[in-house]
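Asker: here you go, sequence then predicted model.
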Amino acid sequence: MKYWRAILIVLLSAAIASFIWAFWSIVWEQGTSSVDLSNTMPHKNDNTVKHTELAELNFEPSTPVINPIDSIAITDPEYLPPINQNKQQTEGYQGDLDDHENYQRYQASKEVALKQAYIEAVDGKVEKLEALLKKGIEARLPETQLQEARDKIAGLREMQKQLQNELDNK
């Protein structure tokens, strides 16, 4: 019972496909054009079409055949971003993994370093956001966008204070 929907879809697809196949074969046998091509078309049992038969039909493709290789030009890209190698190598834990207290001190020092880096980075980010906010005010952006920038600045300052309080209380 779990797969009844999939089975139903497969059966319906098969029924539709067989109907289309039968309909198409009837249409193909009757012919779809008003021109009688029975003398120039190959018989049902003949699976090959000779080049002379196509030439007699004046067969020409409706669009010119374009070689896709000719249309692709390999050129240098307009801009290549610089590949910046990470020069900061973070030192992994060098102690004994069985010494849980030492590892916890290592993790605590990494957490303190992360919080200090965030606190230091907030000032530069806030300066950039305030400069963008001034430009937005001069450009008369909608108040919702300006308020969003003010909220981001306030959120960064609040997180900076919270992290500073956490570091001071330890």
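Answerer: In hand now; what should we look at?
Asker: please count neighbours and contacts with C-alpha atoms only from this point.
Answerer: OK.
Asker: just the element for Asp123, please.
Answerer: helix 100-138 (DSSP states H and E).
Asker: before we move on, what about Glu29?
Answerer: helix 4-30.
Asker: for that helix, enumerate the helices and strands it packs against.
Answerer: Using 3 or more CA pairs under 8 Å, 6 or more residues apart in numbering; DSSP states H and E as the contact test, no helix or strand touches helix 4-30.
Asker: return the set of buried residues in that helix.
Answerer: Under the neighbour-count criterion of 16 or more other CA atoms under 10 Å, helix 4-30 has nothing buried.
Asker: ok, then the element right after it?
Answerer: Downstream of helix 4-30, the first helix or strand assigned by DSSP H and E is helix 51-56.
Asker: list the buried residues of that next one.
Answerer: Within helix 51-56, no residue is scored as buried using 16+ other CA under 10 Å.
Asker: this is the comparison structure:
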Amino acid sequence: LRDAREEAVRATRRKETIERARLTQFADQAEKDARVDALRKQLKATRKALTAQREETETALRELKAVNDFAEQREVERLIEVRKEAREKGKENLRSATHVEAAFRAKCVKGMQDMLEVNKKLEARVLQERERRVTAEAEVGQLKRTLTFQRTVGAMQSFM
């Protein structure tokens, strides 16, 4: 009878130990799931940020192209205007043609300088957007590696 009681006590303790282990395992799994969910949310947010950066970069490139096209068209119009002036003044006075040529060159130089300044500003903006995109892509890669590592560790722990 005494042995039976001791055996019953041991069986009850074993059951309690097994139940505690199960509860601990469930709590650990819930914690892991919460971490994985948080990482997924962070990955989703990073992807959204990357998409936004990509859209901003595309917008900046379109703006750059539009500004560049506008500057080229403006430069062509300036060249046509200056050439027209040069022809008219050349007919009137051969000496003033030299002056018109100098004015033409000055206007061309001014136009080219304006275009180069605009291009520098836009190129700097495109480079900045590219750096943001690369950084966001690196963050996404790191999050993927972290998530994969945590899944691997979780799988390894579940086998233990």
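Answerer: Thanks, I have the structure now. These figures come from a predicted structure and were not determined experimentally.
Asker: quick check: TM-score for this pair?
Answerer: Here the TM-score for the pair of chains, by TM-score structural alignment, normalised by the length of structure 2, is 0.32; 72 aligned residues with a CA RMSD of 3.5 Å.
Asker: one step back: and the helix holding Asp123 of structure 1, what does it pack against?
Answerer: Contact here means 3+ CA pairs under 8 Å, 6+ apart; on that basis helix 100-138 of structure 1 packs against helix 143-169.
Asker: elements contacting the helix it packs on?
Answerer: For helix 143-169 of structure 1, the packing partners by 3+ CA pairs under 8 Å, 6+ apart come out as helix 100-138.
Asker: quick one: the helix it packs on to helix 143-169, angle?
Answerer: 150 degrees (axes from the mean of the first three to the mean of the last three CA atoms, to 10 degrees).
Asker: quick one: buried residues of helix 100-138 of structure 1?
Answerer: Neighbour-count burial for helix 100-138 of structure 1 [16+ other CA under 10 Å]: 103, 106, 112, 115, 118-119, 122, 126, 129, 133, 136.
Asker: which SSE is the residue nearest the centre of structure 2 in?
Answerer: The centroid of structure 2 falls nearest to Arg133 when counting by CA atoms, centre = their mean (2.2 Å). According to DSSP H and E, Arg133 of structure 2 maps onto helix 94-159.
Asker: how far away from the center of its chain is that helix?
Answerer: Mean-position distance between helix 94-159 of structure 2 and its chain equals 11 Å (CA atoms, centre = their mean, to the nearest Å).
Asker: run through the neighbouring helices and strands of it.
Answerer: Under the contact criterion of 3+ CA pairs under 8 Å, 6+ apart, helix 94-159 of structure 2 touches helix 2-92.
Asker: show me what the helix it packs on is packed up against.
Answerer: Counting contacts by 3+ CA pairs under 8 Å, 6+ apart, helix 2-92 of structure 2 is packed against helix 94-159.
Asker: from Glu131 of structure 2, how far out is the closest residue to Cys108 of structure 2 other than its chain neighbours?
Answerer: Counting by CA to CA, 6 or more residues apart in numbering, Cys108 of structure 2 lies nearest to Leu79, which is 7.2 Å off, once chain neighbours are set aside. In this view, Leu79 of structure 2 and Glu131 of structure 2 are 37 Å apart by CA to CA, to the nearest Å.
Asker: counting neighbours, go ahead and name the busier of these two.
Answerer: Each of Leu79 of structure 2 and Glu131 has its neighbours counted (other CA atoms under 10 Å); Leu79 has more, 17 against 13.
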